[in-house]
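*Asks:* Any chance you can model this:
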Amino acid sequence: LLMAAVIARVAGVPRVIACAPPDRGSGQVADVILAAAEIAGVDELYALGGAQAIGALAFGSETVPAVDKIVGPGGLFVTLAKRQVFGIVGIDGQPGPTETLIIADAGADPAWVAADLLAQAEHDILAAAILLTPSRELAEAVQAEIGQRLEQLSRAEIIAQSLAAYGGAVITPDLTAAVQAANAFAAEHLCLCVRDPWALVPQIRHAGGIFVGEHSFEVLGDYVAGPSHIMPTAGTARFASPLTVEDFIKRTSLIGLNAATAAALSPVAARIAAAEGLDAHAAAARERSKIGD
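*Replies:* Got it, this is the predicted structure:
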């Protein structure tokens, strides 16, 4: 909520509306969400989640006003619902399951790398947590750390399923190959746990966010570090970007010609229109070319 509402406010959006799923027991939105909405300057907050929230925001209901744009990640059904209403409203993208790639060299701390992979896999069983490293020794050490830590975690079953289906370690010939693989994957999060991480940054072409160095770990980006953490997933970082104020700004073209300029340009426009077989267009242009005759 903070990652979207704060940016909307900074962009100057006059009315910010948010939806949050209610607690199944009380039917109320959690206090921490209410507090975040107040801090972020949300005007209206509705106890509503899932695809039904997307439908209500897009079309309006007796209690929920229709909006112009819907932003923010969600589960599979939220993503599918956003796809359905795109064109009726604007959307920021169609974020899918979260994903993290970690590029690490032999000097990386295996405990830290393991902790970051576990944190990513904790999201859900479709999350991807992948290590790219030229060091087999590091990969084996990370695997051992994960084994030791996994059973201590409350979401161990989800993590285990995620790692089994979408996680793993890839041994690359060198860091150059690791960067090439990362660019091909175009991950939502790319963490550079190497001796000189800034040397790799110019080589990264596709990533939602780059976390530079072992102290710039992805969990901080989830909550407190960097710009918005609403980032492109599923390879869409090849052509999409994280949420910014520009997602809440639209541009209108303004065309204003004086009589002489219109008269000078009209014959050109008429010629192009005639080539396209649009006689009415050509006639409208020729009318303006008579100005000053």
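*Asks:* drop to CA atoms for contacts and neighbour counts, all remaining ones
*Replies:* Will do.
*Asks:* Show me the helices in the chain, by range?
*Replies:* All helices of the chain, identified by DSSP state H, fall at 2-11, 31-40, 50-59, 76-85, 110-121, 136-150, 156-166, 175-185, 197-200, 218-223, 259-275, 279-289.
*Asks:* Could you also give me the structure for this next sequence, so I can compare it with the first?
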Amino acid sequence: TSVDSEAPSPKSLKREDYRGSVHIPPQIVALSELEFKKAFLLLSYIPGQSLAEVITTDKIIEWKDLPMVAYEAAVWDRLGQKFCSQTDRKASLEWDSGKTHYYQCHVASDGSYTFKGPLLEHTGTHLHKVLGDENVLTVKFADVQKNSPTYSNDRYSTYKRIAKNGIMVGLRSYQFFVFKDGGKQEKGVQCYFIRTDSTTSNDLENPYIFSGKTINEARMHFMHVHTLPSLAKYMARFSLILSKTKKLDVDMTGINFKEIDDINCRDQNNNDVLDKNGKPRIHSDGTGYIS
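*Replies:* The predicted structure is shown next:
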């Protein structure tokens, strides 16, 4: 199944945010003990439902050590076929094939959301390769219509709140990191959230590259885009981390680097091409000319 062909489900997940909560349902604690792909699959099979209301802690623990194929079948038989359509089923024999696992979240205009996945793809983005598949959440926001009951003077206030507060997947928190305009091939804008905080025992026991880091510090791990002059250039440059180009191993010891002067862009009359501020455009300014 293509990552970009998934349509949002008409059902929406009730947001269950346990940050700062004294009482965490035992089902959520048990869920956090599962492999992430198992936990996410279970949540994707109960859209619009509260985990604590549809399954017992003992049943989650019983499923914990099942092979992925058997686990999916068990969760589908118990929950998926009750709350999802057949087209939403993620039956696969390739769970351990090495393919990239994409974890999707579709956000409705009222702020509720539905999980989809894991979806298996042959290629992953640079972001997936650096952080690991389970630490990247692909988020699509529904269009807000003017006649929508959630429409207001600030029609995107709900989405802004999600971008600020993040999205909870069990006891994991995912924060907005970067977005990409899908262009002609992919409709709409696709956002990427990354894992920041987590209180699961599995995560606390394993080191994570961005533990204790701010989003700004995490972004600077990839590039110092904050030095760019405008927000538009910032996001255009930063979205390069979403490239699916494969990395080639190159022996850098035999390569000599030489710093050269900027090369101005010239028109057919050999005159400098100027930008809107009257400054010469240069081939080394951004990736557009390089590409």
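*Asks:* After superposition, what is the TM-score?
*Replies:* Laid over one another, the chains give 0.25 as their TM-score (TM-score structural alignment, normalised by the length of structure 2), with 123 aligned residues with a Cα RMSD of 6.4 Å.
*Asks:* any idea where the strands of the stretch 51-200 of structure 2 begin and end?
*Replies:* Along the stretch 51-200 of structure 2, counting by DSSP state E, counting those that start in this stretch, strands occupy 100-107, 113-121, 136-141, 167-169, 172-181, 189-198.
*Asks:* Would you mind giving these as CSV with distance to Lys82 of structure 2 and mean neighbour count added?
*Replies:* As requested, the strands of the stretch 51-200 of structure 2 are exported to CSV (distance: least, Cα to Cα, whole Å; neighbours: other Cα atoms under 10 Å):
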stretch, distance to Lys82 of structure 2, mean neighbour count
strand 100-107, 20, 23
strand 113-121, 16, 22
strand 136-141, 25, 22
strand 167-169, 21, 22
strand 172-181, 26, 19
strand 189-198, 29, 20
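*Asks:* what's the closest of the ones you listed to Met68 of structure 2?
*Replies:* Ranking those by proximity to Met68 of structure 2 (Cα to Cα) places strand 113-121 first, at 11.7 Å.
*Asks:* Return the list of helices and strands in contact with that closest one.
*Replies:* helix 36-44, strand 100-107 (3 or more Cα pairs under 8 Å, 6 or more residues apart in numbering; DSSP states H and E).
*Asks:* Next, format the ones you listed as JSON lines and append distance to Ala236 of structure 2.
*Replies:* Shown next, in JSON lines, are these (distance: least, Cα to Cα, whole Å):
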{"stretch": "helix 36-44", "distance to Ala236 of structure 2": "30"}
{"stretch": "strand 100-107", "distance to Ala236 of structure 2": "22"}
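*Asks:* thinking again about what came up before, deepest-packed of the helices of structure 1, please.
*Replies:* Highest mean neighbour count of these: helix 110-121, a mean of 22 (counted as mean count of other Cα atoms under 10 Å).
*Asks:* Make CSV out of the helices of structure 1 and add distance to Ile17 of structure 1.
*Replies:* Output for the helices of structure 1, formatted as CSV (distance: least, Cα to Cα, whole Å):
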stretch, distance to Ile17 of structure 1
helix 2-11, 8
helix 31-40, 9
helix 50-59, 9
helix 76-85, 16
helix 110-121, 29
helix 136-150, 39
helix 156-166, 32
helix 175-185, 34
helix 197-200, 39
helix 218-223, 21
helix 259-275, 44
helix 279-289, 43
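*Asks:* between those helices, which gets nearest to Gly209 of structure 1?
*Replies:* Of these, nearest to Gly209 of structure 1 by Cα to Cα is helix 218-223, at 9.0 Å.
*Asks:* Residues touching the closest one, excluding its own?
*Replies:* 116, 119, 189, 191, 211, 229 (Cα atoms under 8 Å, 6 or more residues apart in numbering).
*Asks:* Closest one to Ile272 of structure 1 out of those, please.
*Replies:* Nearest to Ile272 of structure 1 among the contacts of helix 218-223 of structure 1: His229, at 46.6 Å, using Cα to Cα.
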